[in-house]
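Enquirer: Sequence first, then the predicted structure:
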Amino acid sequence: MRQGHFSLAYLLALFVGPFAASQGLAATVPHVGLLTYWDCSPGTVQAEFGPFLKGLKELGYRMGESFVLECQAAGKSYDRLAEAARKLVQLPVDVIVTSSQPAGRAAHQVTDSVPIVSIVSGDPISAGLVASLARPGGNFTGVSYYATELTAKRLELLKEAIPGIVTIGVLANPDVSYLPFEADAMRAAEKLGIGVKLHHIRQPADLDVAIPEMKKESVQAIFVLPDVMLAGEAAHIADLALEQRLPTMAWAPWYPRNGCLLAYSADYAEMLHRLAFYVDRILKGTNPGDLPIEQPTTFELSINLKTANALGIDLPQTVLLMADEVIE
């Protein structure tokens, strides 16, 4: 993931939070709460929220001076996201910021009053998070990169990159089955005449069984569906896929950067950076329900040529010319 550079001093300042400000100041400046699936260590928060924090800084916010940062984490458990969100509400905070729909959903289930600013991977309307994109209503807003055709586009690109594919192995986390990606993948595969071998992955160790099993099932490629847990396993998936000599198409640019073959995605760093705009507006008095949900207008194809060479895949020139990022 593309991230801004933060000095050690800045990262240290980030995590002293309310301790960086006097008690009087901490009581008068707004408190921004980060809700994360991972943990609240400096390195993790930099990796997950770096562009957002950079955006706040560009808008004139100074840690410990004009706002206080709080963080609560689920410790890599979807089941603990609601508890972490509840802790932020109880502190209290003036706004909750998340980088994923599962975290945003958990916060939304906990509070209908504290503003929530989030990246949304699924359809925020059908998920019950907002009334509409133009006028969300309620306390939830942010950026959504969901489009029903996005999964189909990834599959089309995979088929164009590797002509002759007839069966794919799909990695999906059933803990986020409320998201639409499994159904989207099934419809897209059927339309393209591609068979699907679906493997549910609840924990990283499941990958060690699923990917070798895919090879036995004679799949020609692996198709990774959006999921926060799987996002952290990009290198693991890449290593296992290479061992089994299977190309992989995923949904975020850090997959090819970690050794997977292909990814087609929105610019995550830009979406995170944009969340700072929403927080700024909310802290200045705008109702989150009046801030339209934005959607990215461009998507990027990332290709790892080193992986293609290792797999003996000669990618068509048409695919290479479409690439926005080529890793050699």
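Expert: Received it, and whenever you're ready, just let me know what you need.
Enquirer: contacts and neighbour counts: CA atoms only from here.
Expert: Noted.
Enquirer: Ala85 contacts Cys71, correct?
Expert: No. The criterion here is C-alpha atoms under 8 Å, and Ala85 misses it with Cys71 at 9.5 Å.
Enquirer: Give me the more crowded residue out of these two.
Expert: Comparing Ala85 with Cys71 by other C-alpha atoms under 10 Å, the one with more neighbours is Ala85, at 28 against 21.
Enquirer: residues in contact with that one?
Expert: Counting by C-alpha atoms under 8 Å, 6 or more residues apart in numbering, Ala85 touches 35, 72, 106-107, 110.
Enquirer: Output those in JSON lines; the columns should cover secondary structure, neighbour count and distance to Asn139.
Expert: Shown next, in JSON lines, are these (DSSP: H, G, I helix; E, B strand; the rest coil; neighbours: other C-alpha atoms under 10 Å; distance: C-alpha to C-alpha, whole Å):
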{"residue": "Leu35", "secondary structure": "strand", "neighbour count": "32", "distance to Asn139": "16"}
{"residue": "Gln72", "secondary structure": "strand", "neighbour count": "20", "distance to Asn139": "19"}
{"residue": "Ala106", "secondary structure": "helix", "neighbour count": "21", "distance to Asn139": "13"}
{"residue": "Ala107", "secondary structure": "helix", "neighbour count": "29", "distance to Asn139": "10"}
{"residue": "Val110", "secondary structure": "helix", "neighbour count": "18", "distance to Asn139": "11"}
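Enquirer: another one to put next to it:
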Amino acid sequence: MRINRLALAAGVALALISTVAFAADKVTVAVTSIVEHPALNAARDGVKKALADAGYKEGDNLVFQFETAQGNPATAAQIAQKYVGENPNVIVPIATPSAQAVVAATQDIPVVFTAVTDPVSAQLVKDPAHPGGNVTGVSDMSPLADHLKLIKQIVPGVKNIGVPYNPGESNSAVLLAALKKMAPDYGVEIVEAPATKSSDVQAAAQSLIGKVDVIYVPTDNTIVSALEAVIGVGTDNKIPVFSGDTDSVNRGTIASVGFDYFDVGVLTGKTVVRILKGEKPGDIAVQNPTGTDLFVNTKAAAAMGVTIPQDLIAKAKKVIN
């Protein structure tokens, strides 16, 4: 009996050692986003694809965690604190509010942000070329000049552009300021329509009726999460709605020029892989995605009372009709 007990104890010890060894073989990548919408979800999926391509696969040698704050900055902070307590190998916050929450919560765990418009103004890094510390990532600054050119090509007589935005999102404040600065060069004026939460988006869009010729939805997570409300106002009142991201064209905006957020995620995931293999985040420059894909939605354009020129349709990477 004594021998059997010793054998049993040895077996349990061996099993525990094997379990610990197995856990040590796995890496944990913890991902969080401020809200779920197609562009941010595509970025998340791109991160997972890059990890898989590098040999990190869920259920094998990767633990891939994901939580969303559902648009609530306080929840974003709670998720950040939870992740820091769990001590993953890398944390990937998607969009500026989540990135700010995570960076405020840790100075030790590697952080690779993504879909952040201006990481300097968001106080995530001081120098994008040489981030230093535990933070790097991928910016998604919109090609605003291309967007204004596109709007003028489709609506040549445009004079006033309405911009619904959340003043609480620093990325939106950056985009709005840039639009206002550029507007005189394109002969247009920017009309603001603030909305601090998704339930305010429809009222913000309605406040633009009779004041603007076009509505432009920037890469503002609050507005994009309630995009259908803006599209409804545009359709009902024959106000063309354009967007800062191409994923929103699939949902009913007229057109956009930009990069694929899945590709943004892949680029982010490749940076995560570099860190998992031993590089320090502070030694990796903040990156910017490339690509100027044109998406157009002829059905939405017709519903909002405009016609997309044939030469633009011919150039488009994707036509929704």
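Expert: In hand now; what should we look at? Since we're looking at a predicted model, the values are computed, not measured.
Enquirer: How close are the two chains, by TM-score?
Expert: TM-score for the superposed chains, counting by TM-score structural alignment, normalised by the length of structure 2: 0.86, backed by 302 aligned residues with a C-alpha RMSD of 2.4 Å.
Enquirer: that older thread, need the overlap of contacts for Ala85 and Cys71 of structure 1.
Expert: Leu35.
Enquirer: re the thing from before, and which of the contacts of Ala85 of structure 1 is nearest Gly55 of structure 1?
Expert: Gly55 of structure 1 has its nearest neighbour among these in Leu35, at 17.4 Å by C-alpha to C-alpha.
Enquirer: so what corresponds to that closest one in structure 2?
Expert: For Leu35 of structure 1, the aligned position in structure 2 is occupied by Thr32, per TM-score structural alignment.
Enquirer: Report the central residue of structure 1.
Expert: Ser100 (5.2 Å; C-alpha atoms, centre = their mean).
Enquirer: could you list every residue that touches that one?
Expert: Ser100 of structure 1 makes contact with 118-121, 228 under the criterion C-alpha under 8 Å, 6+ apart.
Enquirer: Neighbour count and distance to Ser302 of structure 1 for the residues you listed - can I get that in TSV?
Expert: What follows is the contacts of Ser100 of structure 1, written out as TSV (neighbours: other C-alpha atoms under 10 Å; distance: C-alpha to C-alpha, whole Å):
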residue	neighbour count	distance to Ser302 of structure 1
Ser118	28	24
Ile119	28	21
Val120	24	21
Ser121	20	19
Val228	19	19
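Enquirer: Tell me the one of the residues you listed nearest Met186 of structure 1?
Expert: The nearest member of the contacts of Ser100 of structure 1 to Met186 of structure 1, counting by C-alpha to C-alpha, is Ser121 at 17.7 Å.
Enquirer: which one in structure 2 is aligned with the closest one?
Expert: In structure 2, Ser121 of structure 1 lands on Val116 (TM-score structural alignment).
Enquirer: Which residues are in contact with that match?
Expert: With C-alpha under 8 Å, 6+ apart, Val116 of structure 2 has these contacts: 94-96, 99, 138-141, 171.
Enquirer: same thing but at 6 Å, please
Expert: 95-96, 139-140 (C-alpha atoms under 6 Å, 6 or more residues apart in numbering).
Enquirer: Return the residue of structure 2 aligned against the residue nearest to the centre of structure 1.
Expert: Aligned partner of Ser100 of structure 1 by TM-score structural alignment: Ala95.
Enquirer: hang on, the earlier thing: if I look at the residue nearest to the centre of structure 1, how far off is Ala27 of structure 1?
Expert: Going from Ser100 of structure 1 to Ala27 of structure 1 by C-alpha to C-alpha, to the nearest Å gives 29 Å.
Enquirer: same question, Val219 of structure 1
Expert: 58 Å.
Enquirer: Just want to know which of those two has more residues nearby.
Expert: Legend: neighbour count by other C-alpha under 10 Å for Val219 of structure 1 and Ala27, higher for Val219 (20 against 13).
Enquirer: Is it correct that that one is in contact with Ile168?
Expert: Yes. At 5.0 Å, Val219 of structure 1 counts as touching Ile168 under the criterion of C-alpha atoms under 6 Å.
Enquirer: any chance you could map the strands in the stretch 101-250 of structure 2?
Expert: For the stretch 101-250 of structure 2, the strands defined by DSSP state E, counting those that start in this stretch cover 111-116, 135-139, 160-165, 189-194, 214-217, 241-243.
Enquirer: Tell me which of these sits nearest to Tyr261 of structure 2.
Expert: Comparing these by C-alpha to C-alpha, strand 111-116 comes nearest, at 8.1 Å.
Enquirer: average offset between that closest one and structure 1?
Expert: Compared with structure 1 after fitting, strand 111-116 of structure 2 has a mean deviation of 2.0 Å; criterion: mean C-alpha distance after the TM-score superposition for structure 1.
Enquirer: any idea how far that strand is from the chain center?
Expert: Offset of strand 111-116 of structure 2 from its chain centre (C-alpha atoms, centre = their mean, to the nearest Å): 8 Å.
Enquirer: just the angle between that strand and strand 135-139, please?
Expert: With axes from the mean of the first three to the mean of the last three C-alpha atoms, to 10 degrees defining the directions, strand 111-116 of structure 2 sits at 20 degrees from strand 135-139.
Enquirer: counterpart of Leu171 of structure 1 in structure 2?
Expert: By TM-score structural alignment, Leu171 of structure 1 lines up with Pro164.
Enquirer: how many other residues sit next to Thr297 of structure 1?
Expert: Counted with other C-alpha under 10 Å, Thr297 of structure 1 comes out at 8.
Enquirer: What's the match for it in structure 2?
Expert: By TM-score structural alignment, Thr297 of structure 1 lines up with Thr290.
Enquirer: That match - nearest residue in space that isn't next to it in sequence?
Expert: Closest residue to Thr290 of structure 2 apart from its sequence neighbours, by C-alpha to C-alpha, 6 or more residues apart in numbering: Phe259 at 6.5 Å.
Enquirer: Tell me which residue of structure 1 lines up with that neighbour.
Expert: So Phe259 of structure 2 corresponds to Ala266, using TM-score structural alignment.
Enquirer: can you pull the contacts of the match of Leu35 of structure 1?
Expert: 66-68, 93-94.
Enquirer: Go again with 7 Å.
Expert: By C-alpha atoms under 7 Å, 6 or more residues apart in numbering, the contact list for Thr32 of structure 2 reads 66-68, 92-94, 98.
Enquirer: Tell me the residue in structure 1 aligned with Thr68 of structure 2.
Expert: Using TM-score structural alignment, Thr68 of structure 2 pairs with Ala73 in structure 1.
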